[in-house]
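Q: Quick one, structure for this:
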Amino acid sequence: MAQIEKRTTKDGKTTRWRVKWRAGGRRDGEWDGETFDYQADAKRFKALVDAAGNHRPTPDQLAQHGFTALLPAGAAPTSAPDPAEEKLTFRAYAEDWLATLVKPHPETVRKYRERLEKHVFPRLGDRPIAEITRREMREWQQGLRDAGLSAKTIANIRGESVVPIFKAACRPGEDEEPAVRTYNPMDGLALPEGPRAERDILESPDEARTFLQAAYEVDPEAADLLLCKLATGLRWGEVSALPPRAVHVARGTVSIVQVLRKVNRRWVVEAKPKTKQGYREVPLPASVMRMVAERVAQPGREFVFIAPRGNHWRYEDFYTDRWVKIRDLAREKGLPRKMTMHGLRHSLLTLLATEGVDLAALRTMAGHASVTTTMNVYVHATRRHHEPVRQIVGDFLGIDELAAAGR
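A: Got it, this is the predicted structure:
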């Protein structure tokens, strides 16, 4: 395998990068090498040498990847590089990549395209994909952060869309065409740092009671949905699309068999969850199960929770007409938090974690692929441990005994 050496002039003012290798990768092979002014060029050239089995790239390869200055005297590529291919844009390559995806759910592909159109193409779409540098990608990430996107959102955009596109560009084509790129500019590129906003959660039985009292005062129908959401940790699209057939009264559980998802600005019922982790069975407390069972027993219901018009709740309608009133009334009653609906999911998962529910069960309840997501994003620090800590530390220090002795 070829090596890259960093070389600095004696005066320390100039740095160059030398790629060197032994012919054929053999210990007794003759040394060969090339020196470059830029590390990115050295990395690209090293990748070509490695791909050629530790031999100097052919004239065609040198010309195709922009190294015509390294062509031997009198040598010329057998075929001129295709200008259209040399200037293949990120947008064009990304569209081709999306067209080859066969495994993801159609809604997932739609989401990828939407993210690319909104967050990636405006800055990188017209750039030749072969010329995009790590600096550009770092600046692109920081631009998203400066625009107010969270680190998690940026991670989703780059991990689900951008990184796979660059990885594909580093592989040979389906007909063994040379790779478009020689390295992935996202490799080793850290996410931009920024403060993590802690989501408000319900931390105690009193806070949960205050919240639910406000909900039932505003609208018992909406309150039942929120009670189920808080008791199960279901996402909005899961609880709002819950059908009667998914309720197992004898087992005291509900199954996630379909979800409500927004597609092209319309809420539609998808026949199955997006991921295999989405298929799960969630237990319900007896009191919540009775409420759900009463609803299921009513004939002609397509959903467990229905809006006034008789269909499923639309998020926007529920938020504007119900949630805002419930949230504000709860604060008037003394709830010291500005809750969000998704915060109810965070509240349950934090409660289960602090009560010692094992990580595998916690991940299953959440419907996450990785327990890391559950613990790092959804489980929050609470003050429930403060009193036990005070007692333990006080006993250790003997504060009460000192006080009794007049110290």
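Q: alpha carbons only for contacts and neighbour counts from here, please
A: OK.
Q: who does the longest strand belonging to the chain touch, helix- and strand-wise?
A: In the chain, with assignment by DSSP state E, the single longest strand is strand 15-22. When contacts are defined as 3 or more CA pairs under 8 Å, 6 or more residues apart in numbering; DSSP states H and E, strand 15-22 packs onto strand 3-8, strand 31-36, helix 39-51.
Q: Include mean neighbour count and distance to I165 when you put those into CSV, please.
A: What follows is these, written out as CSV (neighbours: other CA atoms under 10 Å; distance: least, CA to CA, whole Å):
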stretch, mean neighbour count, distance to I165
strand 3-8, 14, 26
strand 31-36, 15, 27
helix 39-51, 20, 18
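Q: this one as well, want them side by side:
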Amino acid sequence: MSEIRGYIRPRGRKLEAVLVLADGTKRPKATGFSVGEEEQAQRFLDVLLEELRGPAAAAPRPGALTFRAWGEAWIAERKKRGVISVANEEAQLTYHAFPDLGAIPLAELTRARMLEWVRSLPSRRTENTGELLSPRYVHHVAGTVKRLLQEAVDVDHIQVNPCTWRPKRDLPAKRDKKGGKRNQGGLEPGEVWQLIHDERIGEDRRVMYALDLLTGMRPGEVAARRWRDLDTTAEPLWRLHVGTAINSRNSTEKSTKTDVEKVVPVHPLLRELLRSWYAEGWRRFQGRDPTPDDLVVPRGGGGVRTNGHSNKRWKADTERLGLPPGRSHYETRATFRSLAIAGGAQRADLDLITHPSPREAKDVYTRLEKVWPALCRAVLAIELEAPSPATPGVTRNDTDGEVAGGIAVAPAAADPEMEKARRLAGLGLFTTSVLNVGAAGFEPATPAV
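A: So this is what the prediction gives:
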């Protein structure tokens, strides 16, 4: 890597250091100084650059492969292969490994030296905010370095991997940055109802939020769903096949986070939203009829929804509805599980929907007829009612990409199909027309509604 450069620039009332890497990538870092303290900020930058470049006295002997040289070659090879996590790995090595280990030849890295380094990680600070590294990020950095040196073993650069630390002894316990966040259980039932029925939210996003909140899928899995993934002939509930997710870094489709394929029952409320969306809403949104290969909830113009895009719209929509601050798009899975458990669903059944292991996912497919009623019962345990009184506000359908007059799907006072599905799921029975849809499923020319 050629020498890292840097400069100071104002950012509002604060001064920010900008590091320029060898490939021209710019990485900002907070200095903690304000406008008018340029001299102190420059000294901060000088010290930082000196640390990143490494001490001149530590130059390796000629011909020795250093940790930095191997790390750069490893990163370059992973970029060539298109490894999704390579940008994070490069940043972890650049800021938290190369400054201490970069000039050391691989053959001279000892277990004691690596143990000393990994134990120092919790006292390090982030390059952007200057805060201490979170426990989870410490584990990520340590894991990246361990993989790097294991591949050095695999290609015979070194004989053994010196990363022999013990996570429970030498690394901090994994904790969230905001303690207790995971125990809050997600959104309240009335908030869920608003997000999927309130016309102040665009119809496309109401469908997306229903998929988020009533299936337990991750946001990237929701964004990757296509109409062909929906089996409307399954009984007593429609079936959604989940085998891919959207990678937000490059907007491409990849396998799910855990590399498993899942099957998810479609809640009756979601079923009605999908029926309406397929029959009319999708056409209004995209200007044509949907095909089996089309995304269920694309962006305006047909593009994929990245997590960043969806998170921004979520924040704007929750503020528009007046929901309590801090409601996160990533709470939707916790919301799904909390609502189902509150309705009496078994955790084991929910795990097969949201967190199946590769072996469990395979077993679900091979024993689908036997486990499907139990999965349906878990989803049917979710009961939602409209909040009372109704939330006042403008009934404007703020749809992504266009403003159109969509319709709000309000359930009838009594849903006989839902009652029938509950009865059949409980008994494990199957009939030929539980949901009153065509056996061919969704067809662009003849919607299954």
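Q: tm score of chain vs chain?
A: TM-score for the superposed pair, counting by TM-score structural alignment, normalised by the length of the first structure: 0.56. Supporting figures: 272 aligned residues with a CA RMSD of 3.7 Å.
Q: closest one to P178 of the first structure among the helices and strands packed on strand 15-22 of the first structure?
A: Smallest distance to P178 of the first structure across those (CA to CA): 10.1 Å, for helix 39-51.
Q: Assess the claim that A293 of the first structure and V249 are in contact.
A: Yes. Between A293 of the first structure and V249 there is a contact under CA atoms under 8 Å: 6.5 Å.
Q: okay, those two: which has more neighbours?
A: A293 (18 against 15; other CA atoms under 10 Å).
Q: Which of the three states applies to the more buried one?
A: Counting by DSSP: H, G, I helix; E, B strand; the rest coil, the backbone at A293 of the first structure sits in helix.
Q: how about it, what does it touch?
A: V247, V249 (CA atoms under 8 Å, 6 or more residues apart in numbering).
Q: go on, L323 of the second structure?
A: E191.
Q: So it lies in a helix, does it not?
A: No. Counting by three-state DSSP, one finds L323 of the second structure to be coil, located in no helix.
Q: returning to that earlier point: Throw the helices and strands packed on strand 15-22 of the first structure into CSV and include distance to T320 of the first structure, thanks.
A: Below are those laid out as CSV (distance: least, CA to CA, whole Å):
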stretch, distance to T320 of the first structure
strand 3-8, 60
strand 31-36, 60
helix 39-51, 52
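Q: ranges for the helices of the stretch 301-407 of the first structure?
A: For the stretch 301-407 of the first structure, the helices defined by DSSP state H, counting those that start in this stretch cover 315-318, 324-332, 341-354, 359-366, 371-373, 386-397, 399-404.
Q: And the shortest one, how far out from the chain middle?
A: Read it as helix 371-373 of the first structure. Chain-centre distance of helix 371-373 of the first structure: 11 Å, with CA atoms, centre = their mean, to the nearest Å.
Q: Isn't G185 of the second structure up against F336?
A: No. With contacts counted by CA under 8 Å, G185 of the second structure stays clear of F336, the gap being 9.1 Å.
Q: between those two, which one's more packed in?
A: Shown here are G185 of the second structure and F336; by other CA under 10 Å, F336 has more neighbours (25 against 17).
Q: Spit out the contact partners of the aligned residue in the first structure for the more buried one.
A: Under the alignment (TM-score structural alignment), F336 of the second structure maps onto L348 of the first structure. Each residue near L348 of the first structure by CA under 8 Å, 6+ apart is listed here: L230, A231, T232, G233.
Q: okay, now the first one: neighbour count?
A: Around L230 of the first structure sit 23 other residues, with neighbours defined as other CA under 10 Å.
Q: can you check A91 of the second structure too?
A: 14.
Q: Just tell me what it corresponds to in the first structure.
A: Aligned counterpart of A91 of the second structure in the first structure: K118 (TM-score structural alignment).
Q: And stretch 156-167 of the first structure, end to end?
A: 16 Å (CA to CA, to the nearest Å).
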